[in-house]
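Enquirer: Sequence first, then the predicted structure, then my questions.
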Amino acid sequence: MGWPAALCLGFRFSSFRRTSVILQHLRMSGSAGAAGDVLFGRKGCAGVMTLNRPKFLNTLTFQMVQQMYAQIKKWEQDPETCLIIIKGAGGKAFCAGGDVREISEAAKAKQELCRVFFRKEYALNYAIASCQKPYVALLDGITMGGGVGVSVHGQFRVATEKCLFAMPETRIGLFPDVGGGYFLPRLKGKLGYFLGLTGFRLKGRDVYRAGIATHFVDSEKLPMLEEDLSALKSPSKENIAEVLGTYHAESKIDQDKPFSLEEHMDKINRCFSAKTVEGIMENLQRDGSPFALEQLQVINKMSPTSLKITLRQLTEGASKSLQEVFTMEYRLSQMCMSHHDFHEGIRAVLVDKDQSPKWKPADLKDMTDEELDNYFKPLGSGDLVL
């Protein structure tokens, strides 16, 4: 008995498509970085970057940062490349951040890496922000810290139901860097201040509703979306937006659910509008609702130094250009590398994993204005200039 003609055609087409996909993957893996930690390939009109450290949740190494920067600059000059797509391998994470453990070890050993890593990482983030080609980040899975830096500054950010977004740096004695001082204070109300100070996690469609993602697409549709984007002929930004908009409109996951923080936004705006961290904590205590007291409990576990740095970073960043923010954040990064809390945070969270950091100072009142000012001082010839 013969196959129906339509099924034969469908089978031949799917076989052809499958073969094309396999060949495409082979071509892409052929141009992998030295260690294969980031893969670069061409797919139709698109340059595709795949963060390829799934066992480490695609965290960024210094080598990856260097390779990505060079490739973006190369694609920017290439007339054949009309857009850039970035994604993570493994299905669990887009990118969970920078390899902070490696940076901490280098800083303690007084190695150059702690200076050059942040310098190169922020240069990469700025290259994405100023890229002349449309940049599409597929946020499918964990997106934190450095992963936010290589996505949020691009023109298009596509979240899925698997996206888990957070800037949890105050928990490790750092601050929400990679341009957090620019994009966080520009979110609605005081939402960015809340996210930066507490490290609160946004999930799925909430990442879009918060204004961080530009589109929301079902995770299982991403391969088709990538195919459709790369099949465009010399696309304009409007063409890309149209394709993304179509997929976004088709997604029904959590479509009818409100933003999970909607009911708390009045509290967030009121409590986090204080000019000092102490004022924010007093506001939360005074509010007394379960939500407010829960945030108070969270903030109490964070590095007091990080909290004070972060609030000032966001307050100042609200009126700075992105370039100015990166210069400020580089100063902060270098000060954090030479102080106790960052290394203690890494120890408590990533090394010993006892989740019991011993902060110095342990209390907000012991962090003086003069000490805080020191973190923001220019580095002279050592300043970051983009």
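Expert: Great, that's in hand.
Enquirer: From here on, just use CA atoms for contacts and neighbour counts.
Expert: Will do.
Enquirer: Stretch 14-31: which residues count as buried?
Expert: Neighbour-count burial for stretch 14-31 flags Gln24, Met28, Ser29 (criterion: 16 or more other C-alpha atoms under 10 Å).
Enquirer: same check, this time on stretch 70-88
Expert: Ile72, Lys73, Trp75, Glu76, Thr81, Cys82, Leu83, Ile84, Ile85, Ile86, Lys87, Gly88.
Enquirer: In TSV: the buried residues of stretch 14-31, plus distance to Ile309 and secondary structure.
Expert: Shown next, in TSV, are these (distance: C-alpha to C-alpha, whole Å; DSSP: H, G, I helix; E, B strand; the rest coil):
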residue	distance to Ile309	secondary structure
Gln24	46	helix
Met28	42	helix
Ser29	42	helix
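Enquirer: quick revisit: from the buried residues of stretch 70-88, which land in helices?
Expert: Within those, residues falling in helices by DSSP state H are Ile72, Lys73, Trp75, Glu76.
Enquirer: The third one: what's it in contact with?
Expert: Trp75 makes contact with Gly47, Thr81, Ile84 under the criterion C-alpha atoms under 8 Å, 6 or more residues apart in numbering.
Enquirer: now the first one, what's its secondary structure?
Expert: Secondary structure of Gly47, reduced to three states by DSSP: H, G, I helix; E, B strand; the rest coil: strand.
Enquirer: Use this one as the comparison:
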Amino acid sequence: MTGTHSGEAPAAEVLAAEVLFEKRGRLGVVTLNRPKAVNALTAGMASAMLEQLTLWADDDAVAAVLVRGAGERGLCAGGDIVAIYRDMLDGGDATAGFWAEEYRLNSLIAGYPKPYVAFMDGLVLGGGVGISAHGSVRIVTERTRMGMPETTIGLVPDVGGTLLLARSPGESGTHAALTGAHLSGADALFLGFADRFVPSGRLAELAGALESEPADAAVARFTETAPPSVLAAQSGWIDACYSADDAEEILRRLRAFGGESGGEAAEAADTIVAKSPTAVKVALESLRRVRGLSLEEALEQEYRVGLRFLAGPDFREGIRAQVVDKDRNPRWQPASLAEVSRDDVESYFAPLGARELKLSKERDNV
């Protein structure tokens, strides 16, 4: 696909190989174009999207926007964590700038004045959730594998994910956040991360229809009934076990429930124990604190927390173990939940002073 632009966007031109922009009829099409990396999002891609989407918001020739991923593997596997790892070795300033731009993009998508259609096909993880689940028309398929797996790499959900997870039914979002589980399209619908189910084989046809038809009508015509959600079927034990505000108590309940019936609850406990203890406790606290906040306020909190993880040991160690050395044997510091104190957790939410991200103020000044 050749990128063409309304109101030429220099950033988009520079990143033309990684993210493509095209007008097709009255549809603005964004294609993430790093298929070998499952379209992992870079700082340049986020900046290009922010610039082009801002232009299209005021372009009367664009009635709706479609966001999709190149290749067969997925929309977006999240942020480019190898680039983040390299930056952490150099001090982390570039990552802080990337996150600030990415979060502005998430805020723009959430308030976009035109239908924002996201094809959440294949892998949709982390930052991929940020560029899709805040949209107004969110489509999953039988191939969708969605998740916020940040605790696996010593981080917590971001890109507004803490707010989305906190708004999910019962304690399903807490379960998804602490375990980092990959979830199906049906589960994404149950969580409230998506709106419609369309078979993957019909997405190209739907994209063509969006070029000339109103988005709601076109999507409704292709929508089918989703399979049952496994996560919804597990809501009984999930709600009972994860309603605690203390990670150790959640584990105790999972073990007790698993001791009676085995299966999923026991597996969830084992999964959480393998994550970064600090990340697990801070993720839980993040979900509790974000209730009642606006998206911009949630993003500001996530930025505050994220910069603290950039400065700590677990985020770097998690990426090393999962992606760099691939030994899958992270050495967390501290190594257990019991060693992460309440003061430790609260320190992640302390104000950043001059480094604060001020999306709420930026929004109010628009």
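Expert: In hand now; what should we look at? Note that the structure is a prediction, hence the values are computed from the model and not measured.
Enquirer: now what about the TM-score between them?
Expert: Remark: TM-score between the superposed chains equals 0.93 [TM-score structural alignment, normalised by the length of structure 2]; 351 aligned residues with a C-alpha RMSD of 1.6 Å.
Enquirer: So what does Ala110 of structure 2 match up with in structure 1?
Expert: When structure 1 is aligned by TM-score structural alignment, Ala110 of structure 2 is paired with Ala129.
Enquirer: Could you pull up the contacting residues of that match?
Expert: Taking C-alpha under 8 Å, 6+ apart as the test, what Ala129 of structure 1 contacts is His153, Gly154, Gln155.
Enquirer: any idea how far stretch 315-323 of structure 2 is from the chain center?
Expert: Computed by C-alpha atoms, centre = their mean, to the nearest Å, the chain-centroid distance of stretch 315-323 of structure 2 equals 18 Å.
Enquirer: what's the answer for stretch 98-115 of structure 2, then?
Expert: The answer for stretch 98-115 of structure 2 is 12 Å, by C-alpha atoms, centre = their mean.
Enquirer: If you count neighbours, what's buried in that stretch?
Expert: Within stretch 98-115 of structure 2, judged by 16+ other C-alpha under 10 Å, the buried ones are 98-110, 112, 114-115.
Enquirer: Closest to Thr271 of structure 2 out of these?
Expert: Lowest distance from Thr271 of structure 2 to the buried residues of stretch 98-115 of structure 2 (C-alpha to C-alpha) belongs to Trp99, with 27.4 Å.
Enquirer: in terms of contact, does the closest one touch Glu302 like I think?
Expert: No - using C-alpha atoms under 8 Å, Trp99 of structure 2 is not in contact with Glu302; the gap is 9.6 Å.
Enquirer: Dump the contacts of Trp75 of structure 1 into JSON lines; add distance to Gln63 of structure 1 as well.
Expert: Below are those laid out as JSON lines (distance: C-alpha to C-alpha, whole Å):
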{"residue": "Gly47", "distance to Gln63 of structure 1": "19"}
{"residue": "Thr81", "distance to Gln63 of structure 1": "23"}
{"residue": "Ile84", "distance to Gln63 of structure 1": "20"}
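Enquirer: Kindly state which residue of structure 1 is aligned to Leu299 of structure 2.
Expert: Checking TM-score structural alignment: Leu299 of structure 2 goes with Phe326.
Enquirer: Against Pro361 of structure 1, how distant is the equivalent of Phe309 of structure 2 over in structure 1?
Expert: In structure 1, the residue paired with Phe309 of structure 2 according to TM-score structural alignment is Cys336. For Cys336 of structure 1, the distance to Pro361 of structure 1 equals 13 Å [C-alpha to C-alpha, to the nearest Å].
Enquirer: Over to Gly380 of structure 1?
Expert: Applying C-alpha to C-alpha to Gly380 of structure 1 and Pro361 of structure 1 gives a distance of 27 Å.
Enquirer: Same check on Met335 of structure 1?
Expert: Using C-alpha to C-alpha, Met335 of structure 1 is found at 15 Å from Pro361 of structure 1.
Enquirer: Then Lys43 of structure 1?
Expert: 52 Å.
Enquirer: Of Gly380 and Pro361 of structure 1, which one has the most company?
Expert: Pro361 (14 against 7; other C-alpha atoms under 10 Å).
Enquirer: which one is the more buried one nearest to, not counting chain neighbours?
Expert: Met367 (6.6 Å; C-alpha to C-alpha, 6 or more residues apart in numbering).
Enquirer: Kindly report the same for Ser132 of structure 2.
Expert: Ala118 (5.3 Å).
Enquirer: If I follow the layout properly, that neighbour ends up in contact with Gly69?
Expert: No - Ala118 of structure 2 is not in contact with Gly69 according to C-alpha under 8 Å; the separation is 9.5 Å.
Enquirer: follow-up on the earlier one: filter the contacts of Ala129 of structure 1 down to the ones also in contact in structure 2.
Expert: Retained in structure 2 (both residues aligned by TM-score structural alignment, their matches' C-alpha atoms under 8 Å) from the contacts of Ala129 of structure 1: His153, Gly154, Gln155.
Enquirer: Would you confirm that the first one contacts Ala123?
Expert: No - at 11.9 Å, His153 of structure 1 and Ala123 do not qualify as touching, with contact defined as C-alpha under 8 Å.
Enquirer: residues shared between the contacts of the two?
Expert: Joint contacts of His153 of structure 1 and Ala123 (C-alpha under 8 Å, 6+ apart) do not exist.
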